[in-house]
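**Q** predicted coordinates and the sequence they were generated for:
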Amino acid sequence: MAEEKEAAEAVVADLHKKITEAFDVFDHESNKTVDVREIGTIIRSLGCCPSEGELHDLLAEVEEEEPTGFIRFERFLPLMTKVLLERRYRPAPEDVLLRAFEVLDKQKRGYLTKEDLTKYMTLEGEPFTQDEMEEMMSAAVDPDKNLVLYKEYVSMLLVEDH
């Protein structure tokens, strides 16, 4: 029983360390607060992939009663620890990502054009912003072929599961 408790405490301590390190990157004033607009980036850097709606719900849990535009570490740490322990917002597995691209690639060519991908990502579902599209394209587009070779891109998207 004691060994299980020690193992659980070690897992939590490791998560606290990872969360603290991720938070500190954006704590520019070193005052244990970050801009509310950075929380999505912090959460995603920890291997979670919440939708915008889920991210909004998380923010509602950690924001002050009277929103200040900043999130305090002391409120973020317990919530993020719980999220990670529960393995919430896991990224899509490789086979699901590949199938999604294959559905878009109606001619089964193994690639999408930048224009096609932009159209799908900005007009369907939860649309990407211009900034999100630029960031995605910088990683997704093969510079030599000027195409999105999605099998290669999917392998870049995979998050190591620790």
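**A** Noted; the coordinates are in hand. Keep in mind it's a predicted model, so treat the numbers as computed, not measured.
**Q** for the rest of this, base every contact and every neighbour count on C-alpha atoms.
**A** Fine.
**Q** for the closest residue to Gly69 other than its chain neighbours, give its distance to Asp131.
**A** Residue nearest to Gly69 in three dimensions, not counting chain neighbours: Val36, with 5.3 Å by Cα to Cα, 6 or more residues apart in numbering. Applying Cα to Cα, to the nearest Å, one obtains 18 Å for the distance of Val36 from Asp131.
**Q** follow-up on the earlier one: which residues touch the residue nearest to Gly69?
**A** Contact partners of Val36, counting by Cα atoms under 8 Å, 6 or more residues apart in numbering, are Leu59, Gly69, Phe70, Ile71.
**Q** again, only using 6 Å
**A** Shown in contact with Val36 (Cα atoms under 6 Å, 6 or more residues apart in numbering): Gly69, Phe70, Ile71.
**Q** for Glu54, grab the count of nearby residues.
**A** By the measure other Cα atoms under 10 Å, the count of residues near Glu54 is 12.
**Q** element containing it, please.
**A** Under the criterion of DSSP states H and E, Glu54 resides in helix 52-62.
**Q** pasting the second one now:
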Amino acid sequence: MTDSGEKESAESMLAEIEKKITDAFEIFDHEANKTVDVREIGTIVRSLGCCPSEGELHDMLAEIEEEEPTGYIRFEKFLPMMTHVLMERRYKPSPEDQLLRAFEVLDQDKKGCLSQEEITKYMTEEGEPFTQEEMDEFLSAAVDPDRGVVLYKDYVSLMAIEET
């Protein structure tokens, strides 16, 4: 038997997670009808501190999409799947040191920065490519306005989401 304190803290943690998911979903539920556009799910999932790859996101969608795809995801299907993901702490972002090492591998000349051209090449041609929209968003956030390069040591701390 677990004592009631443990049970209550697990229940309150679950309630807190479900509230976070509900709040994030409602931001994108423009019609207030408990559905969101399927294209918004990636943004909602990432706003909850999860960073699945496009393939993993596709698998998540396959799990919760209607038999006949409508282009919308219903809250009643999203909530249990997302609760499960958060409870298992799946798709957690990389901590700072891993991100920093990844940038250092790309920075072969050890300059401490990457040009917009270099970073665009790596992020659109290697692995799971960024879309043009994702690339524009990344560059607008990451490029140092004075030097026109990505000073990745400064940027890594913004990218790493703190463990809670």
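**A** That came through fine. This one's a predicted model, so the numbers in the text were calculated from it and none came from an experiment.
**Q** quantify their similarity with the TM-score.
**A** Structural agreement between the overlaid chains, expressed as a TM-score with TM-score structural alignment, normalised by the length of structure 1, amounts to 0.99; 162 aligned residues with a Cα RMSD of 0.6 Å.
**Q** Tyr150 of structure 1 pairs with which position in structure 2?
**A** Residue-level alignment of Tyr150 of structure 1 against structure 2, with TM-score structural alignment as criterion, gives Tyr152.
**Q** if you could redo that for Pro93 of structure 1, that was the one I meant.
**A** Residue correspondence, TM-score structural alignment: Pro93 of structure 1 in this structure matches Pro95 in structure 2.
**Q** separation between the closest residue to that match other than its chain neighbours and Thr22 of structure 2?
**A** In space, and not counting its chain neighbours, Pro95 of structure 2 is closest to Ala160: 5.6 Å by Cα to Cα, 6+ apart. Taking Cα to Cα as the criterion, Ala160 of structure 2 is separated from Thr22 of structure 2 by 24 Å.
**Q** again with Ser140 of structure 2
**A** Going from Ser140 of structure 2 to Thr22 of structure 2 by Cα to Cα gives 29 Å.
**Q** the more surrounded of those two?
**A** When neighbours are counted by other Cα under 10 Å, Thr22 comes out ahead of the other of Ser140 of structure 2 and Thr22, with 15 against 11.
**Q** host element of the residue opposite the more buried one in structure 1 once aligned?
**A** Aligned by TM-score structural alignment, Thr22 of structure 2 pairs with Thr20 of structure 1. Per DSSP H and E, Thr20 of structure 1 falls inside helix 2-26.
**Q** equivalent range in structure 2 for the helix or strand just after that helix?
**A** Stepping forward along the backbone from helix 2-26 of structure 1, the first helix or strand reached (DSSP H and E) is strand 33-35. Per the alignment by TM-score structural alignment, strand 33-35 of structure 1 matches residues 35-37 in structure 2.
**Q** that stretch vs structure 1, mean deviation?
**A** Here the mean offset of stretch 35-37 of structure 2 against structure 1 after fitting is 0.1 Å, by mean Cα distance after the TM-score superposition for structure 1.
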